[in-house]
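K.L.:
Structural data only, the sequence is not supplied:
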């Protein structure tokens, strides 16, 4: 148990009901931190009718704030417009640490800025890799430099991601920790009986977008089907590239060998994975890739492009790598198909062995424990004077530094005005969640259900 129970606010634009690695990380890490005695609340934007305050399993409290969505679930930047509501939440929940997730999240950057104006401790977790040459990368890198100039600690999900973030934000590497993603291995048990013995099934589960290498998939599928008559594909996921897959299937008349499932719910991921022999990931950039861990846990041999932090994730006997090119992906898949054909003669490729190895390697309880260590390092750091914060922002660039100083100064003044309009003492504190009563009720319901 922790030496000191903390009140933590996780902030990101990306959370349930949306699905993805960031959403999974937020939910599972928060649940494990709560089990370790901390209080955790999550702040995200509203998703359709899911607005206001909601409680999830275990008493995890989520604030679904109103926001205008501009692209891929990211909210419209307002700079200072979210300050009043963030301040209310931080004070109501008596927050000690504000932990922002994902460089693409507007809420994350704004929450960290406002938290620093209120003198709160801040942590940032980067789940992505970005380049240095394209316009979007340059703009996001400058924004990241602004946010991380005044953050107490940064976390990355792989060593490659750490190198990328340190370079992008010009950070001291000692200020950045590597804490990987994880899975709940019990939810991804192998089921050899679910496979069709007449086929070698290749499973793809991904958002169907350019970054996930769907263009590579479109050209590789017909070539593999031509080379290997016993191979079929099961592709789950949705996105703008789905139309390309449908056109490919029609053009090569592969309706009986390429199954497009569309969007797959989180609860159904395992049932799709266990149908397969091989899992294919064609990402063009990836900081970690939680999908290949889930696939390996279900006993699938993995074929993946060798990009980003992916080579750090699994042992070599579980994965065959390919450079992100058409010929390389086809060759790697052919090698994997040959290994699957010969699997009975290779006990190291046993699905149950894959599962037990992954279970030992990745645990959300371990992730929470390591995150807790980061919190304990920063919680008692003395707050620097305002002039020191300005000095950090000023070092962000000849022009950008002055703009960042101006933004920080305005935010600090808005904080002072809000403190005058709504004094801290007049804000009603949130009642603590009755976790013991909740757990007692859950146990009683389980017993009642068992007896019935």
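P.N.:
Arrived safely. Everything numeric in this text was worked out from a predicted model, so none of it was measured.
K.L.:
alpha carbons only for contacts and neighbour counts from here, please
P.N.:
Fine.
K.L.:
Which parts of the stretch 1-150 of the chain are strands?
P.N.:
Taking DSSP state E, counting those that start in this stretch as the test, the strands found in the stretch 1-150 of the chain are 7-11, 39-45, 52-56, 60-65, 69-71, 74-75, 97-101, 121-126.
K.L.:
Packed most tightly, which of the ones you listed would that be?
P.N.:
With neighbours defined as mean count of other CA atoms under 10 Å, those peak in mean count at strand 97-101, which reaches a mean of 26.
K.L.:
Any chance you could list what contacts that one?
P.N.:
Contact partners of strand 97-101, identified using CA atoms under 8 Å, 6 or more residues apart in numbering, comprise 6-12, 22, 108-109, 111-112, 115, 120-127, 375, 379.
K.L.:
Excluding chain neighbours, what is closest to residue 55?
P.N.:
Take residue 55 and drop its neighbours on the chain: the residue closest to it by CA to CA, 6 or more residues apart in numbering is residue 61, 4.6 Å away.
K.L.:
Over to residue 90?
P.N.:
In space, residue 90 is closest to residue 9, 7.7 Å off (CA to CA, 6+ apart).
K.L.:
same deal with residue 123?
P.N.:
In space, residue 123 is closest to residue 99, 4.6 Å off (CA to CA, 6+ apart).
K.L.:
The nearest residue to residue 80 once chain neighbours are set aside is in what secondary structure piece?
P.N.:
Closest residue in space to residue 80, ignoring its immediate chain neighbours: residue 411 at 6.6 Å, by CA to CA, 6+ apart. According to DSSP states H and E, residue 411 maps onto helix 400-421.
K.L.:
Give me the helices and strands touching that helix, please.
P.N.:
Using 3 or more CA pairs under 8 Å, 6 or more residues apart in numbering; DSSP states H and E, the elements in contact with helix 400-421 are helix 106-117, helix 386-394.
K.L.:
from the ones you listed, which stretch is densest packed?
P.N.:
Of the helices and strands packed on helix 400-421, helix 106-117 is the most buried (mean count of other CA under 10 Å), at a mean of 24.
K.L.:
gap between that one and the chain center?
P.N.:
Computed by CA atoms, centre = their mean, to the nearest Å, the chain-centroid distance of helix 106-117 equals 19 Å.
K.L.:
ok now do residue 10, which residues does it touch?
P.N.:
Contact analysis of residue 10 by CA under 8 Å, 6+ apart lists 26, 40-43, 98-101.
K.L.:
For the stretch 301-450 of the chain, which segments count as strands?
P.N.:
301-305, 319-322.
K.L.:
A further structure is provided below for comparison with the first:
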């Protein structure tokens, strides 16, 4: 049992329109809380001017005022503000400092900060008067999204952190140019294995029910999945696909399903609640997500916690946990390989043991496993700090 007081500082987080955004930050904090730590959140909710002008996702205008709420014993202190592009890190830093002062005044001074994502929580943490640990989750390194002016700030965030973490080995390699040769430890996202559980029973195929859940953008490869599904159906396979999520590609994907002649075999479920995701996973036989890149891939792990085998592409994060006992890895952008692999799972479905798949997830990604890793890191950081190291 640890008596540490940890303050989470995420770069993005849930809000009214998207309550599931950044849910893995909250689940990690809850895992630490169950392990006996005191955990709170500060969140500089900074909006871009373009978003404000289009009123997308904004319930009330940002006024740089703090608000305090509580969720399952986790105190959250946030400030809603706005910034132009180059001012974003400085507005975030100013907001984080103000939030830290308010949080400390009300709830006590934390032992350390756990910042999530260098852009811009990690940068803000580097200017705060507390030691901090920095976990990276962002896909932008692989995609080349950092501007020249941003790179020195990101290097500072990693250099000044007392520990640098990444959610997968693939992401650790992506951030190497910014870590100044300092070590990066791998700590995966936590999955709530008390919530994501197998159903009492699963209907026997046919039909063979596939499920995917993602933001519907090009990177997730849902168009590839639809083409693979069409190939299977043309070859007499009794397969249906449920798609959870919304995004800019939804309309194009609906039209593609219609053009492929499979619209009656595809269900667009829209944006699902956490309960909705679990229900769809419990009703499915296989989870498939052929992304072009994943820093981790929490949806695969949630599906596996529900006892589902999974199919992923060799796209980073999933390569660290998808083994032949729990599913398959396929090449990216290969609809024939994807269709063949889905068929193989259908034919050999009996060889996958849902209980064993779930146990694998609990051992590696359950609350206890991830909390134990984090507490070891926190205690090391606090101990070194106390010794002046």
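P.N.:
Happy to help now that I have it. On a predicted model such as this, the values are computed, not experimentally measured, just so you know.
K.L.:
related to what we said a few turns ago, I figured the residue nearest to residue 80 of structure 1 hits residue 114, correct?
P.N.:
Yes. Counting by CA atoms under 8 Å, residue 411 of structure 1 does reach residue 114; the two are 6.9 Å apart.
K.L.:
still on that earlier bit, can you find the partner of the residue nearest to residue 123 of structure 1 in structure 2?
P.N.:
The alignment partner of residue 99 of structure 1 in structure 2, by TM-score structural alignment, is residue 114.
K.L.:
That match and residue 353 of structure 2: what is the separation?
P.N.:
37 Å (CA to CA, to the nearest Å).
K.L.:
Check residue 170 of structure 2 too.
P.N.:
28 Å.
K.L.:
what do you get for residue 147 of structure 2?
P.N.:
Applying CA to CA to residue 147 of structure 2 and residue 353 of structure 2 gives a distance of 46 Å.
K.L.:
In terms of neighbours, single out the busier of those two.
P.N.:
Per other CA atoms under 10 Å, whichever of residue 147 of structure 2 and residue 353 has more neighbours is residue 353, with 14 against 8.
K.L.:
for that one, what are its contacts?
P.N.:
Contacts of residue 353 of structure 2 by CA under 8 Å, 6+ apart are residue 307.
K.L.:
coming back round to it: possible to save the strands of the stretch 301-450 of structure 1 as CSV with mean neighbour count and distance to residue 229 of structure 1?
P.N.:
Output for those, formatted as CSV (neighbours: other CA atoms under 10 Å; distance: least, CA to CA, whole Å):
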stretch, mean neighbour count, distance to residue 229 of structure 1
strand 301-305, 25, 19
strand 319-322, 21, 21
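K.L.:
ok, the alignment partner in structure 1 of residue 166 of structure 2 - how many residues close by?
P.N.:
Under the alignment by TM-score structural alignment, residue 166 of structure 2 pairs with residue 156 in structure 1. Per other CA under 10 Å, the neighbour tally for residue 156 of structure 1 reads 27.
K.L.:
hang on, residue 156 of structure 1 packs against residue 173?
P.N.:
No. Residue 156 of structure 1 is not in contact with residue 173 according to CA under 8 Å; the separation is 11.1 Å.
K.L.:
sorry, back to before: and the residue nearest to residue 55 of structure 1, what pairs with it in structure 2?
P.N.:
Match for residue 61 of structure 1 (TM-score structural alignment): residue 75.
K.L.:
How about residue 222 of structure 1?
P.N.:
Mapped onto structure 2 by TM-score structural alignment, residue 222 of structure 1 lines up with residue 230.
K.L.:
Strands of the stretch 201-350 of structure 2, residue ranges please.
P.N.:
208-213, 239-244, 266-270, 286-289, 310-313, 327-330.
K.L.:
right, and the ones you listed - which one's nearest residue 153 of structure 2?
P.N.:
strand 310-313 (32.3 Å; CA to CA).
K.L.:
Tell me the residues of structure 1 aligned with that closest one.
P.N.:
Residue span in structure 1 matched to strand 310-313 of structure 2, by TM-score structural alignment: 302-305.
K.L.:
Please enumerate residues in contact with that stretch?
P.N.:
278-284, 292, 295-296, 318-324, 329, 332-333, 336.
K.L.:
again, only this time at 6 Å
P.N.:
Identification of contacts with stretch 302-305 of structure 1 by CA atoms under 6 Å, 6 or more residues apart in numbering yields 278-282, 319-324.
K.L.:
With stretch 131-148 of structure 1 instead?
P.N.:
Taking CA under 6 Å, 6+ apart as the rule, stretch 131-148 of structure 1 contacts 130, 168-169.
K.L.:
Weed out the non-buried ones from the residues you listed.
P.N.:
130, 168-169 (16 or more other CA atoms under 10 Å).
K.L.:
Let me have those in JSON lines, extended by distance to residue 189 of structure 1.
P.N.:
What follows is these, written out as JSON lines (distance: CA to CA, whole Å):
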{"residue": "130", "distance to residue 189 of structure 1": "34"}
{"residue": "168", "distance to residue 189 of structure 1": "39"}
{"residue": "169", "distance to residue 189 of structure 1": "40"}
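K.L.:
Out of the residues you listed, the closest to residue 240 of structure 1 would be?
P.N.:
residue 130 (21.0 Å).
K.L.:
how many other residues sit next to the aligned residue in structure 1 for residue 293 of structure 2?
P.N.:
Aligned counterpart of residue 293 of structure 2 in structure 1: residue 285 (TM-score structural alignment). Number of residues near residue 285 of structure 1 (other CA under 10 Å) recorded here: 21.
K.L.:
Now do the contacts for residue 285 of structure 1.
P.N.:
307-308 are the contacts of residue 285 of structure 1 under CA under 6 Å, 6+ apart.
K.L.:
before we move on, back to that, TSV for the strands of the stretch 201-350 of structure 2, including distance to residue 278 of structure 2?
P.N.:
Below are the strands of the stretch 201-350 of structure 2 laid out as TSV (distance: least, CA to CA, whole Å):
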stretch	distance to residue 278 of structure 2
strand 208-213	11
strand 239-244	11
strand 266-270	13
strand 286-289	12
strand 310-313	15
strand 327-330	19
